[in-house]
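Novice: here is a sequence with its predicted model. Questions after.
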Amino acid sequence: MELGEEENKAAWLLGVKTLKIQPYHLPPLGAHDVKVRMKAVGICGSDVHHFKHMRCGNFIVKKPMVIGHECAGTVEEVGSEVKSLQVGNRVALEPGISCSQCHLCKDGRYNLCREMKFFGSPPTNGALANLVVHPANLCFKLPDNVSLEEGAMCEPLSVGIHACRRAKISPQTKVLIMGAGPIGLVTMLAARVFGAPKIIIADIDDSRLSFAKDLGADEIIQVSTNIQDVGEEVVKIQNAMGANVDVSFDCVGFDKTMSTALNATGAGGKVCLVGMGRSEMTIPLTPAAAREVDVIGIFRYRNTWPLCIEFLKSRKIDVKPLITHRFKFTEEQVEEAFETSAQGGNAIKVMFSL
């Protein structure tokens, strides 16, 4: 029997560490929308923040919300005006719907749109459900040799690709990455494919560092959480690079990681803040400015899915090793999956198979 819409279920975040699988009534299918049956949904750090604290940065969960935004599935129904997709197509979904009217959208910087409706970011319901409705132009067809799980990984990979574009990574750029979590690792994979000849990755966690080494980091450096250690850790990083650090990516976002990135980066280089660990920081900006170190920020991504899919199709990037844990879409497994992801350690990317 075909699963009807009335039986559509989703994982609802009801309170701190409280997820329940409950019915989810979808909006009607618009002329330019498709209905997608979810097959693979990953857990992101922001999902874990919502799960643990009912907030992530300035985004606060005020009412029950369907969670999740890293997703791929198969098209089950197409709107009357949709020409680009057919029923049965396997697609990766870009999770943010911008207004397309404001000056930022018209300028092509739609990721900064103030009216963005983003899966699983309050108050917009997310993707951890049997079925979702989404604009067809934000659903990207997957080639036969790219799996649905890899399709779901386009979302985190997009962050790394957008960061590398913003920082203008090229075969001349030597790169430092602070943080060997999922975003640090996809930034490393992206920097490599953009041509970075040498990549150093630093983290406090031994197991994450050895994972990064296996994934292709040239050098790994274990650092502490103590701000007093910045000076000697910077020397270690510079010695390991054996040349100027041209671009540093802070994929953590703490005073310590940002201070290290600013101090380690060579004159005329760039520091790109990717991680959002803190909303305010105390960092040595003046000495960095005196060396003309540019500080740039990123927020999510824009126009990245076609490139992600091309890299996955051509096997220039392999995201499969990042998927370390898999869970099914049952209440017990959903809670266990979020607990696993929240603990970090050897869990890099936790994925649901629906």
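Specialist: Alright, I've got the coordinates. Numbering: from 1, shown residues only.
Novice: hey, let's count contacts and neighbours off CA atoms from now on
Specialist: OK.
Novice: tally of neighbours for the residue lying closest to Asn145 once chain neighbours are set aside?
Specialist: Of all residues not flanking Asn145 in the chain, Lys313 sits nearest, at 6.4 Å (Cα to Cα, 6 or more residues apart in numbering). Neighbour count for Lys313, taken as other Cα atoms under 10 Å: 18.
Novice: got another, please set it beside the one above:
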Amino acid sequence: MKALRFHGAKDLRIEDVDKPASPGPGQVLVRNTHCGICGSDLHEYSYGPIFIPQEPHVFTGAKLPQIMGHEFGGVVEAIGPGVGHVAVGDRVSCQPIVTPRAGEYHADRGLFQLSDRIAIVGLSHDWGGMAEYALLDDYNVAKVPDELADEAVALIEPTAVGVYACDRGEVTAGSSVLVTGAGPIGVVTLMAARAAGATRLFLSDPNDTRLELAKSVLPEVVTINPTRESVADAVHAATEASVGCDTAIECVGNEHALKDCLSAVRKQGIIVQCGLHPGEGALDWFQVTFKDVQIRGSWTYGTHFWPRVAKLISTGMIPDEKLVTRRIALEDAVRDGFDALLDPAGDQLKIIIEI
């Protein structure tokens, strides 16, 4: 079968690899149909390996070269003994977190995403979504509603990130929310905030093209280019009594963006760090104390989120199909996908690979 495999930074190759074996107990063979390109995929391509292991992974044993892709889904091709929640022919989406299911502190509490031995399909696993097939554990496969569009099987995973970030930020009816970073995760986080009842939305990004794309999807959002205006001033000016926003969610992994969140959030507000920072950064801790704010991390999502998020998408509450700006074939994924998304002057937001 055809697969896009990571060998090193700037070294992605379309290769012929063996199709997975027939599924064993508790396993599901999926014929992949759609896969998204995530920001973490771009980081691996640009300067990895980061999450992709060079030595066998402590839990899965996977190592380079790695089939890419963790935002994906398809159709069940075969099931192994003991699998009862999906059947051959079902459309499914992949929940890509792979961990021990018991016998660990976090696993025993259902917090699988916090396992110290976490692996991710498409990053530290034998299989990935940028291939014709993937062999998955049964808990990694969720049947999707009939009304969900086919390509949306690849949108559930990034949408779950945004929904969880809003949960962490306690976004609720009437909230005012700032998101820094107008990439797919930033925009879908704003969509999730609106679905949760937020009534005032702000988005900061230095890329005017992306701000315009976001505005076309969310006409009510107040867009701010931090290279031309103060994010804090813009947010304070548009919130009740100029106090600032209730929640600020950092979705890009940028020190300056995090500082903008601290400046823009109201006293006793909540800052959520969703983007992955490449290193340590300075923050004005006097202001953290003086403003009595909370700072919370937001790591992936609960592995039980798939039915909830699928319903949010299929009912139109989160219309994240509007994020998709290009659909490409697997053989064109490097040039028309990865390279296009990394182009500083590019006009792409979310690219879906049609397997």
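Specialist: Ah, there it is. Quick caveat: nothing in here was measured; it's all calculated off a predicted structure.
Novice: rewinding a little: now do the same for the residue nearest to Asn145 of the first structure: its match in the second structure.
Specialist: Aligned by TM-score structural alignment, Lys313 of the first structure pairs with Ser314 of the second structure.
Novice: contacts only, for its match.
Specialist: Residues near Ser314 of the second structure by Cα atoms under 8 Å, 6 or more residues apart in numbering: 145, 147-149.
Novice: same question, Arg315 of the first structure
Specialist: Contacts of Arg315 of the first structure (Cα under 8 Å, 6+ apart): none.
Novice: that one: which element?
Specialist: Here Arg315 of the first structure, judged by DSSP states H and E, is contained in no helix and no strand.
Novice: so how far is Ile21 of the first structure from it?
Specialist: 36 Å (Cα to Cα, to the nearest Å).
Novice: mean shift between the helix or strand harbouring His256 of the second structure and the first structure?
Specialist: For His256 of the second structure, the host element (DSSP H and E) is helix 255-264. Taking mean Cα distance after the TM-score superposition for the first structure, the mean distance separating helix 255-264 of the second structure from the aligned residues in the first structure is 0.8 Å.
Novice: relative to helix 255-264, how tilted is the next helix or strand after that helix?
Specialist: On the C-terminal side of helix 255-264 of the second structure, the closest following helix or strand by DSSP H and E is strand 265-273. Angle of strand 265-273 of the second structure versus helix 255-264, following axes from the mean of the first three to the mean of the last three Cα atoms, to 10 degrees, is 150 degrees.
Novice: residues in the first structure aligned with strand 265-273 of the second structure?
Specialist: Counting by TM-score structural alignment, strand 265-273 of the second structure sits on residues 265-273 of the first structure.
Novice: can you give me the neighbour number for whatever residue of the second structure lines up with Ile169 of the first structure?
Specialist: Under the alignment by TM-score structural alignment, Ile169 of the first structure pairs with Val171 in the second structure. Val171 of the second structure is flanked by 24 other residues according to other Cα under 10 Å.
Novice: hang on, Val171 of the second structure packs against Ala196?
Specialist: Yes - counting by Cα atoms under 8 Å, Val171 of the second structure does reach Ala196; the two are 6.4 Å apart.
Novice: which parts of the stretch 101-250 of the first structure are helices?
Specialist: Assigned by DSSP state H, counting those that start in this stretch, the helices in the stretch 101-250 of the first structure fall at 103-106, 148-152, 154-166, 182-193, 206-215, 230-241.
Novice: what range does the shortest one cover in the second structure?
Specialist: Residues 105-108 of the second structure are where helix 103-106 of the first structure lands when matched by TM-score structural alignment.
Novice: rewinding a little: so who does the match of Ile169 of the first structure touch?
Specialist: By Cα under 8 Å, 6+ apart, the neighbours of Val171 of the second structure are 177, 193, 196-198, 247.
Novice: of all those, which comes closest to His70 of the second structure?
Specialist: Among those, Ala193 lies closest to His70 of the second structure (Cα to Cα), at 23.6 Å.
Novice: dump the residue contacts of the counterpart of that closest one in the first structure.
Specialist: Correspondence of Ala193 of the second structure to the first structure, assessed by TM-score structural alignment: Ala191. Listed by Cα under 8 Å, 6+ apart, the contact set of Ala191 of the first structure reads 160-161, 164, 169, 175.
Novice: picking that back up, between the contacts of Val171 of the second structure, which is nearest Trp127 of the second structure?
Specialist: Ala193 (32.6 Å).
Novice: distance-wise, check that closest one relative to Gly174 of the second structure.
Specialist: 10 Å.
Novice: likewise for Gly89 of the second structure?
Specialist: Distance from Gly89 of the second structure to Gly174 of the second structure, by Cα to Cα: 42 Å.
Novice: burial of the aligned partner of Val144 of the second structure in the first structure, as a residue count?
Specialist: In the first structure, Val144 of the second structure lines up with Leu142, judged by TM-score structural alignment. Using other Cα under 10 Å, the number of residues around Leu142 of the first structure comes to 23.
Novice: before we move on, what about Ala31 of the first structure?
Specialist: 13.
Novice: could you do Phe290 of the second structure as well?
Specialist: Phe290 of the second structure: 10 neighbours (other Cα under 10 Å).
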